[in-house]
Every structure is written in C-alpha cells, then in structure tokens.
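Asker: Here is my input; please provide its structure:
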Amino acid sequence: MHELTFEGASERIDKWLTMKFPYSRSFFHHILERGGVLLNGKPAKKSAKLKTGDEISIDNLERYLSPVILEEAPLIEIPILRETSDYLIINKPKGVLSHPNSIWDVGEPSVVGFLYHHYKQLPSIGSFIRAGLLHRLDKDTDGLMIIAKTERGLQHFKTLFKEKSESETLEQKDQVPLKKWYRATCEISEGGNKFLKQIEGKLPFIISEEVKAKVPNTVPKLGITQIEKIEKKPDGKLQIFLQIFTGRTHQIRYHLSSHGLPIYGDYLYGREAEIPMQLTAYQLEFKDLDGEMMRISI
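Answerer: Reported below is the predicted structural model:
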C-alpha cells in the first residue's frame, strides 16, 4: 500500500498518478475502477480533482503486474482429456478466451485463468498472461489445446511448433509430428458454388493464400489450409473438415469466407447467427515427450 499526500495546484487524480509512477493513465483507470485508489479514505473516481492536503492511498501496484491479478479470473471448469507430468490436453469451450488480451480482461473466463486456479506456476513463452499456452483458439472456437505444465513440456512442444512454422515446403511441414484438424459448419454465399465446382473431385484441396485478418495493425501472411472432406447437411449447410499447416490469425475463417463459404455464426467474416461460430478444433496428433505418437479426437 502506498500512502501519499497531495500538495500544489489542483490536478486530476489519474493524471497526477501517472506523474508519480511509471505507468499509463489507462493502467490507473483500471485500478481506480476496481476501488484500488482511496481519496481521503473513500474510493476515488478517475475524474476526481485533488487539492492540497488530500490523502491518497494506493493498492499494491505489483498485484496488477504479476500473476496474482489472475485471482480475479472467474473460476471455471474445462475438460481435461489427457494429463501427464509435462502437459495437458484440454477441450476449450466456446465463449472462453485462450488468454486475456491484457490485464484489463482478467475478469473474463479464460484458459489461463482456469490454469492459474488449478496449477498456479506454469511456464510461459511470454508473460504470465499466457502461462502454459503453446497456441491459442479464438474465443468462439471450441476444441483441443495443448498446455505445457513444465519447462520440459514447454520446450518439447515449442520445438515442434517452431519446426512446423519454419519448414519451407508443404511436404516438410507434413513430416513434422504435430498436426491439427478442424471442422466447420459453413453457409454457401456468392462465389461458394463456383468454388465447390472448382474443387469437386480434387480433395484434399490446398488453399495456399495470404491471410488478411480483420484485426488492428494486421500484416498479411501466407496461410496454408487443406480441405479434406465436405459433407452436405440436411439444412443445406456444409460440414467441412480441414487440416492447417500454418497458424495465422483467423486463417480458416478468412480462407473459407474468401471462397464463398463463411463459417456459420462468424460475425466478422460472414454474418451473425443465433448461435456461436461453428468452428471446432476436433483432432490433434503429436509426438509426446516419450517419442510416442498420440492422436486425440472429440
């Protein structure tokens, strides 16, 4: 707890705090909204004006810069399909973030929050906000994820992901013992029937095209998606089974939409529906730490 007394010309508390500590105004807005700053013994509003003699009490700032903040993550349950001493395979539900986008989002249900409550100190490639994660799924994509429990597990799978990413040819990528399959329920929009005729009798069909994700500051990158099977559903929609050889942001969503087959419920690349986006990571195949090939499906 920091205890300070204000002296000088009247100043907004949020602006004054940024001059006292090396953090942004938005960082302090987050703390103020949670009642972490008291002005004369009462929770302060971010617009409060300070006057000489005011007493300011500030919550432990380190709490917002360390894994302890994940205590605020909702306590949720996520099915664990396989657990070893070094890794987990989980089945992430729809509506659950892989990780908070920032410390401001820790109040939303997330895989990282689930892991923190159940396992605490997991290794991380980056900051604690991604502890245990080796890859991610979009919020409304459900399905299988690999989670590292130990540094040994992290390094093993990190090596596989890196080898997959850095392999230059499709043949080389296919030889890496790490594969991910998805199934998507798709609508047929303008251009979709033409594309279906183009690939008829040619499955598996490779889409090797740039992905231009609808996210801030996106940089187009080559994505490789393989359509393996297409089934017609009674309601006229298609169920498409795919394997990915690259892991670009929104890769499957972008590739299918750009060929007239937007995923049902995808508000960003198709249209909104009464149900969440129908995309599932349904199968994983990988070499585990003992050299055994594992295949897990849902």
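
Asker: can we go C-alpha only for contacts and neighbour counts from here?
Answerer: Noted.

Asker: Might you report the residue contacts of K214?
Answerer: By Cα atoms under 8 Å, 6 or more residues apart in numbering, K214 lies in contact with L268.

Asker: Let's see that with 7 Å instead.
Answerer: Not one residue lies near K214 by Cα atoms under 7 Å, 6 or more residues apart in numbering.

Asker: and what of V211?
Answerer: Taking Cα under 7 Å, 6+ apart, one finds 220-223, 251, 254 in contact with V211.

Asker: and this one, so I can compare the two:
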Amino acid sequence: MNDETQREWTLEEGIGPERLDRVMARLWSDLSRSRLQALIRDGQVTVNGVPTLDPSGKVAAGARIALVVPPATPAEPMGEAIALQIAYEDDDLIVIDKPAGLVVHPAAGHESGTLVNALIAHCGESLSGIGGVKRPGIVHRLDKDTSGLLVIAKNDRAHQGLAAQFADHGRTGPLERAYLALVWGVPQRHNGTVEAALARSLHNREKIAVVPTERGRYAITHYELIEPLPPGEPVASLMRCELETGRTHQIRVHMAHIGHPLLGDLVYGSGFKTKANRLGEAQQAALKTLGRQALHAAVLGFEHPRTGEFLQFESPLPADVAGLLEALRG
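Answerer: You can find the predicted model right below:
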C-alpha cells in the first residue's frame, strides 16, 4: 500500500450494477478484497458522498466511490533484534534462509524469539501493512527444526501474489520447492510419488497422520534418490523431495508412510531408533549432534508478484546436516 490515505473514483459507463467490494478490488488491486471489506464495514467508504457499511451493496456507472485508508497499525508481536540470513530483499518481499530451531510465527509457548519478531525489527517501516497491520505476510512455513528458504511478503499486493502461487502449488505457474532429506533405508523405486491425504492424528493431536481421502487434505510429494549411504552396504539415503502440495509435516509423514522416515525425526521415525546401531561410532555421533530431523529447504523458485520475473534461490546444506552426510559417506 502506498502513502495515500484517501482515494476517489467515478465509475465509467457500462459498469454495474455490481457488488461494491468487487468493484473496489478491481480499482485498488494493492489492497486485498478482505481488507477492502473490512474498510467498508469500518465506515471508511462512501458512495456518492453517503457512507455505506455493506460490502455486497450494488453500485453502477456514474457512482463516485471514496475510500479512506488509515495508516497501518503497529504489529502486536514486538520486533526483536535477531540475526537473519537474507538471501534476497526488495520493497515487496524478503527471502530468508532460516536456521533450524527458529520458530516462524508466534504461538502458545513461542510468544517471542520467532522469525516474525525478527522480521518486524529488520523490515521496520518497509512493512506497509498486511490487512492493515504492519506485519510480515507469511505465505508458507517451515517446521521449527527444519532449515532453509522462506519467502515473506512486505505488503498486500505481494502477499496476494505470493499466496496465489503457493495455493496453486506450481500446477499452472513456475513455483518450485525442493528439499534435501536424509532418510532411513533405500527406496526400492529410486523415483516416485507419494499421494496420501493428511490430517491430525486421532490418537495424538500433535502428530499428522495418513488418513482416508475423505477425511484428510490432498497431499502429494515427489521424491528422487540421490545417493545411498554409506556406499556398499547402505542403511540410509540422501533424497530430493519436491512438494506438489504444502501440508504440515508433509515430507516427514510421507517418507515415514513409505517406510523411510527421516534421520533424527523422533516424532515420525521413533520406530527406527535401532537402525542407528548399524552406524559406525563417528556416524552415530554425527546423528546425535544433529538433534533434529534431517530436512532442509534447499531450493525455492517463484514469480515476483510485481515484476513477473522468475526468481530462484538455492541454499547449501547447513553444517549439522552436511556433517552427518559426510559421516555417512564414510
């Protein structure tokens, strides 16, 4: 959103009758339709000089629409000076290489010290308001203990454009999301697709489970074997996983579902603890040092929501996963 606080437009001939919020969304595309609806209900819109509170009210040619956009309010989470590894930044978005251990969004038990807190402090006034609040626009997330690339919007226009790409999951656009993972065992098929619906487990609400299609959310993961580990008598594999959908814990659950859970994943790979006994002393030490699931968001590509340029970023394996990989190679 720009610095303008008041906007006016007179509708041309041949328009309407049409919903007010739909017309305004075409006129001022830098504001989301939900944001415009909220402004209408807050009394910030007049039609022919008369305040209107109904987003669904009809307007026709000749109507004069006036909109007041209040300054964005400060974000509720406090900004915190937390170091960030920035892969790219401009006026619309920022790409972060997130370390393992950093929570993305404040929640119960993690009210501070999150990526959102860090972004509020780093971006400052360049956050021009997502839904009227000066906050970063989170369009996708990584688990706390998953490292790698994330893109975050700075304004409503960028948020809408990025959110649409992630909702489409790259089916009709250029979105690319690839992960590197160390998993137990070697898949019989070196390339494959896991298509299995996901939902909260009925037995443990903190876990995600594969469920019948009618009870869960559609989820697809494509995988490719890169390297069996160690050479000769492998007990693990380096895999590349590409998301066609982006569900909570998707790669972790899908890999466990086909019998190849991630190394270090105590939630979905607890049944494979004895596998570690087949590792050498140095390999076991590297796995213990890892202390998390061996998953890294290594590639992120998307279309810039303003310029249309395709941007692609790659992140090398962080030291803990790279150390385990080298140990497994022997």
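
Asker: top of the contacts of V211 of structure 1 by neighbour count?
Answerer: Counting neighbours by other Cα atoms under 10 Å, Y254 leads the contacts of V211 of structure 1 with 24 neighbours.

Asker: mind checking what K144 of structure 2 lines up with in structure 1?
Answerer: Counting by TM-score structural alignment, K144 of structure 2 lines up with K139 in structure 1.

Asker: Setting the sequence-adjacent residues aside, check what's closest to its match.
Answerer: The shortest distance from K139 of structure 1 to any non-neighbouring residue, by Cα to Cα, 6 or more residues apart in numbering, is to L97 (4.6 Å).

Asker: Translate the one you found into the numbering of structure 2.
Answerer: Using TM-score structural alignment, L97 of structure 1 pairs with V103 in structure 2.

Asker: ok, its match - contacts?
Answerer: Contacts of V103 of structure 2 by Cα under 7 Å, 6+ apart are 114-115, 144.

Asker: same thing but at 8 Å, please
Answerer: V103 of structure 2 touches 110, 113-115, 143-144, counting by Cα under 8 Å, 6+ apart.

Asker: Would you mind measuring from it to P174 of structure 2?
Answerer: Distance, V103 of structure 2 to P174 of structure 2, by Cα to Cα, to the nearest Å: 27 Å.

Asker: To what extent is L284 of structure 1 buried, counted in neighbours?
Answerer: 21.

Asker: Now name the helix or strand holding I56 of structure 1.
Answerer: Assigned by DSSP states H and E, I56 of structure 1 falls within strand 55-58.

Asker: Remind me what that strand packs against, helices and strands.
Answerer: Applying 3 or more Cα pairs under 8 Å, 6 or more residues apart in numbering; DSSP states H and E, we find strand 55-58 of structure 1 packed against strand 2-5, strand 37-39.

Asker: State the next helix or strand along the chain beyond the longest one.
Answerer: Stepping forward along the backbone from strand 2-5 of structure 1, the first helix or strand reached (DSSP H and E) is strand 11-12.

Asker: aligned partner of V183 of structure 2 in structure 1?
Answerer: Counting by TM-score structural alignment, the partner of V183 of structure 2 is C186.

Asker: correct me, but that match touches L238?
Answerer: Yes - the pair C186 of structure 1 / L238 is scored as a contact, 5.1 Å apart, by Cα atoms under 8 Å.

Asker: Narrow the contacts of V103 of structure 2 to those in helices?
Answerer: Judged by DSSP state H, the subset of the contacts of V103 of structure 2 located in helices is L115.

Asker: which residue is nearest the middle of structure 2?
Answerer: H140 (0.9 Å; Cα atoms, centre = their mean).

Asker: Please give the element, helix or strand, for it.
Answerer: Under the assignment here (DSSP H and E), H140 of structure 2 is part of no helix and no strand.

Asker: Next, the contact list for it, please.
Answerer: H140 of structure 2 neighbours (Cα under 8 Å, 6+ apart): 150-151, 166, 246.

Asker: which of those residues still touch in structure 1?
Answerer: With both residues aligned by TM-score structural alignment, their matches' Cα atoms under 8 Å, the contacts of the contacts of H140 of structure 2 that structure 1 also has are 150-151.
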